[in-house]
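Trainee: the sequence and its predicted three-dimensional model are supplied below.
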Amino acid sequence: MAQEERHTQIMLEDIKHKLKIIAEGHEMLAQKIDIISDKVESLDNRMDFAGLPKQSLKSI
């Protein structure tokens, strides 16, 4: 029984480690999306300032 509990504990630790990696990847992705969104907004503002027609860059 103790061996099964140890095996279960190892599996749980592995799952926790993998979830941490996924969470870190999710955070990095969210940061990159924010950067892209800011760049699109900046480009959208420049197009507006230049009098160019907007083609709804945010929908891309």
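Mentor: Looks like it arrived, so ask away.
Trainee: CA only for contacts and neighbour counts going forward, please
Mentor: OK.
Trainee: let me know the helix or strand that K18 is in.
Mentor: Assessed by DSSP states H and E, K18 sits inside helix 2-50.
Trainee: how close does M28 get to V40?
Mentor: Counting by Cα to Cα, to the nearest Å, the gap from M28 to V40 is 18 Å.
Trainee: so which of those two has more stuff around it?
Mentor: Each of M28 and V40 has its neighbours counted (other Cα atoms under 10 Å); V40 has more, 16 against 12.
Trainee: ok, second structure coming up, stack it against the first:
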Amino acid sequence: MDQQRGLASATMIGQIIGFTLMRPVMQALEQQYRVRHTILAGGIALSQAKISAARNRASAGHH
């Protein structure tokens, strides 16, 4: 029981530290949201294109 309580408090402390560290990061991300969102969307589209191209090559190789 004590181990579980210790683990829970350690997890809570970790979450608090993580949240405290993440807040300025999240604020910076919010400020640059449009730029980062555009880059992210472009990266996702690019990786999806790569995946579909790889699938097409793989299926062509099987036939």
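Mentor: Now that the structure is in, tell me what you want to look at. Everything numeric in this text was worked out from a predicted model, so none of it was measured.
Trainee: TM value for the aligned chains?
Mentor: With the length set by TM-score structural alignment, normalised by the length of structure 1, the two chains reach a TM-score of 0.53; 34 aligned residues with a Cα RMSD of 1.5 Å.
Trainee: the residue positioned nearest the centre of structure 1 and I22 of structure 1: what is the separation?
Mentor: In structure 1, the residue lying closest to the centroid (Cα atoms, centre = their mean) is L29, at 2.3 Å. With the distance defined as Cα to Cα, L29 of structure 1 ends up 10 Å from I22 of structure 1.
Trainee: just R6 of structure 1 next, same as before
Mentor: In terms of Cα to Cα, R6 of structure 1 sits 24 Å off from I22 of structure 1.
Trainee: one more: V40 of structure 1?
Mentor: Taking Cα to Cα as the measure, V40 of structure 1 falls 27 Å from I22 of structure 1.
Trainee: got it, and Q3 of structure 1?
Mentor: Applying Cα to Cα, the value for Q3 of structure 1 to I22 of structure 1 is 29 Å.
Trainee: the two - which one has more neighbours?
Mentor: Taking neighbours as other Cα under 10 Å, Q3 of structure 1 and I22 compare with I22 leading, 12 against 8.
Trainee: counterpart of that one in structure 2?
Mentor: When structure 2 is aligned by TM-score structural alignment, I22 of structure 1 is paired with L40.
Trainee: now its match: how far from Y33 of structure 2?
Mentor: Distance of L40 of structure 2 to Y33 of structure 2, computed by Cα to Cα: 10 Å.
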